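Asker: Sequence and predicted model, in that order:
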Amino acid sequence: MDIHRFASLLRSRAAALAIGTAALLASTLLSGLASAQDKPIKVGLTTDLTGIAAAYARSQVNGVQLAIDQINAGGGLLGRKLELLVRDSQLKPDLGTSHTRDLISREQVDFLVGPDGSAVGMTVSAVAKQYKKVVMMTIPNSPRITTEAFHPYVFTVVPSGVMEARAMAAAIGPGNKRIAFIGGDYEAAHQGLKYFKDWLVKVNPQAQVVAEAWPKLGEPDYSSYITSLMSSKPDVIFSYLWGADLIGFVKQGKPYGVFTKTKVASLVFLDDLKALGDEMPDGLIAQMRAPFFSIEGDRMSKFTEQFRAKYND
């Protein structure tokens, strides 16, 4: 399949999923929360405000809070205000479990929003299933969340890791035979490489992954990983690093000629681009998840303006 057509299909399917899940959530609210008009509708958000995902998590919390403020300013839902309760899971699955359970059992939240990291997302989803609470995933996208660990209470508005892995394979597989991989040693990266390899065989049977590097999340020193990757003489490096890890890799990789001696492809978020600024190397093959500037429509434009005005971001 042509990569441009594939990307178009990915965007349309993601948009359809977002609209469908939003409609389902609204329907649930309208049918199940018509009573107890004096109580706020509580939304629990367990996210990763500490660690490599901190910038993402701050933007996530700010975006959810702005949406809630706007809904409340318009009279709320069925006359009830919304209230956001936030917990910091620090990219630790055990904290994701304990915080989510506390939000449900002690704080009595009505709905949940998922974290940043997929490993934490898996635990948050498991608790949601146990207590039969709807949880909306906005960032974690391990394929296991919506396949083997799927349950009727979990929804997602992001493309599955399968979709992203296949899109990356379709983008860099043809024309490149030697591919090196680097990704954080955690859930989504392992799943991403698995599905990347599966699709790579289809788009270029002669291509192979010649090196794999698995630094821990929050790794401060990438020198040994960089030299190992470069020694494999790759045609392209596929990075599944993100957040502070991607920023560190980019900054440390430049003196080794990573971005001049070979091609690099990576999942990239807006916060990464902002943090790197002029240090972001030219020619990077970037994959992004529906950045706001690619989504057309008055509602998105207005929300973006309001977000920037409120948070100076």
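Answerer: Arrived safely. Residues are numbered from 1 along each chain as shown.
Asker: contacts and neighbour counts: CA atoms only from here.
Answerer: Noted.
Asker: any chance you could map the helices in the stretch 51-200 of the chain?
Answerer: Secondary structure of the stretch 51-200 of the chain, counting by DSSP state H, counting those that start in this stretch: helices at 54-73, 93-105, 118-131, 161-172, 187-203.
Asker: Ok, which of these comes nearest Arg87?
Answerer: Nearest to Arg87, of all those, is helix 93-105, at 6.4 Å by Cα to Cα.
Asker: helix/strand/coil for Phe238?
Answerer: strand (DSSP: H, G, I helix; E, B strand; the rest coil).
Asker: wait, what's in contact with it?
Answerer: Contact analysis of Phe238 by Cα atoms under 8 Å, 6 or more residues apart in numbering lists 179-182, 264-266.
Asker: also this one, for the comparison:
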Amino acid sequence: MEHSQEDSGQGKNGSNVSNHDPMQPRAAREHKTFLYIASAGLLFLIAIPFFVGEYYVSLASEILIFAILTSGMNLLLGYTGLVSLGHAAFMGVGAYATAVGSSLLGYPVWFVMLASIFVSLLIAYGIGLLSVRTKAVQFLLITLAFGQMFHAIAEKTRYTGGDDGMTNIPRIDLSFLGLDVDHDRVFYFFVLICFVIALVILRLVVDSPFGRVLVGIRENEKRMLALGYSTFPYKALAFGISGMLAGLAGSLWVQHSFFVNPHIMTWQMSGEALLMVIIGGSKAFFGPLLGAAFYVLAKDFLSDITEAYLMFFGLLFVLVVAFFNGGIAGFISRVFNKFKSPSGKDGQ
């Protein structure tokens, strides 16, 4: 009798009572909310260049580039529970591959962009195969060591200018569309398209069974092992995907600044990217974007006021971590839920 009631979806009183998983309606609401937020955010990003000057359009491009980098890092930190201090190396690989391929070898920028993303994926996956065998502090240190190794290679390579770096790096040619990417507004929309593609790919990853296994690893890796999952290949592939997005960010960064030097590969750059993820909210999909926006705008504002802006930015970071549980995204979510359901009965 229970089976027939479950099939019919009716309770004992004959009324329509769903006996399906109670998480399903919640998941549907969360998906709808995500689509609303994504749509509103995209409209806002599209509108930015029409209401601000060239300087702030350039800052907006910088924010989106860092958001691609930090979104990839969040796949490791927020979804898999791995902290890397060497991810700037993959950003540097993407940047240098684009610079060398376009500036020195003369290949089209669109081709070297794709090549740099692929190379970053392969290198990151290879390093991931070695790194994810370690845990906690050991993982942190081995990623730091790999990052410093790539930084040293870039610094000592005369072919790419060594410590002086490379200049006059071209942007992608979109003249066949009648667009001149040397204009910051046009380049901003190109970066925005790359950002949207990166986030769509990332969303497909985290919503897939693969992504759910990553969350399981973050929550309790021993339990996932007991369930029969070999967590090693999952973590290695997540590391590779994260490195691929860092390579895309590097390729865009070098076109944005027309310049690259080994500083892009330092552990400080990796640390700054981690700060962006934590400030924005490491367990929120759009947290890295909020963190990147906060970091870039705060740094720009404080650097205009004082040369000791890093000290004040450090204080801001401490305040965010201390009082914004879950980062900026977590704070916004709590405020939204409070106004949406002041009686606390939402979803019942």
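Answerer: Arrived safely, thanks for sending. For clarity, every value in this text was computed on a predicted model and none was experimentally measured.
Asker: Tell me how they score on TM after superposing.
Answerer: The TM-score (TM-score structural alignment, normalised by the length of the first structure) is 0.25; 136 aligned residues with a Cα RMSD of 7.0 Å.
Asker: Take the contacts of Phe238 of the first structure and keep only those in strands.
Answerer: Among the contacts of Phe238 of the first structure, DSSP state E puts 179-182, 264-266 in strands.
Asker: can you list those residues in TSV and add distance to Ala309 of the first structure?
Answerer: Formatted as TSV, those follow (distance: Cα to Cα, whole Å):
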residue	distance to Ala309 of the first structure
Ile179	43
Ala180	42
Phe181	39
Ile182	37
Val264	35
Ala265	33
Ser266	30
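Asker: ok, those vs Val154 of the first structure, which is closest?
Answerer: Ser266 (27.4 Å).
Asker: Grab the nearest non-local neighbour of the closest one.
Answerer: When the adjacent residues along the chain are set aside, Ser266 of the first structure lies closest to Ser239, with 4.6 Å between them (Cα to Cα, 6 or more residues apart in numbering).
Asker: can you check Thr167 of the second structure too?
Answerer: In space, and not counting its chain neighbours, Thr167 of the second structure is closest to Phe259: 4.5 Å by Cα to Cα, 6+ apart.
Asker: related to what we said a few turns ago, of the helices of the stretch 51-200 of the first structure, which is nearest Thr260 of the first structure?
Answerer: Within the helices of the stretch 51-200 of the first structure, the stretch nearest Thr260 of the first structure is helix 161-172; the backing value is 16.8 Å (Cα to Cα).
Asker: Now do that closest one: which elements does it pack against?
Answerer: If you count contacts as 3 or more Cα pairs under 8 Å, 6 or more residues apart in numbering; DSSP states H and E, helix 161-172 of the first structure packs onto helix 3-32, helix 187-203.
Asker: The same query, at a cut-off of 7 Å, please.
Answerer: The contact analysis (3 or more Cα pairs under 7 Å, 6 or more residues apart in numbering; DSSP states H and E) places helix 161-172 of the first structure against helix 187-203.
Asker: buried ones in the helix it packs on?
Answerer: In terms of neighbour count (16 or more other Cα atoms under 10 Å), helix 187-203 of the first structure has its buried residues at 187-193, 195-197, 199-200, 203.
Asker: Relative to the whole chain's centre, how far out is stretch 331-344 of the second structure?
Answerer: In terms of Cα atoms, centre = their mean, to the nearest Å, the gap separating the centre of stretch 331-344 of the second structure from the centre of its chain is 26 Å.
Asker: List the buried residues of it.
Answerer: Per 16+ other Cα under 10 Å, stretch 331-344 of the second structure contains these buried residues: Phe331.
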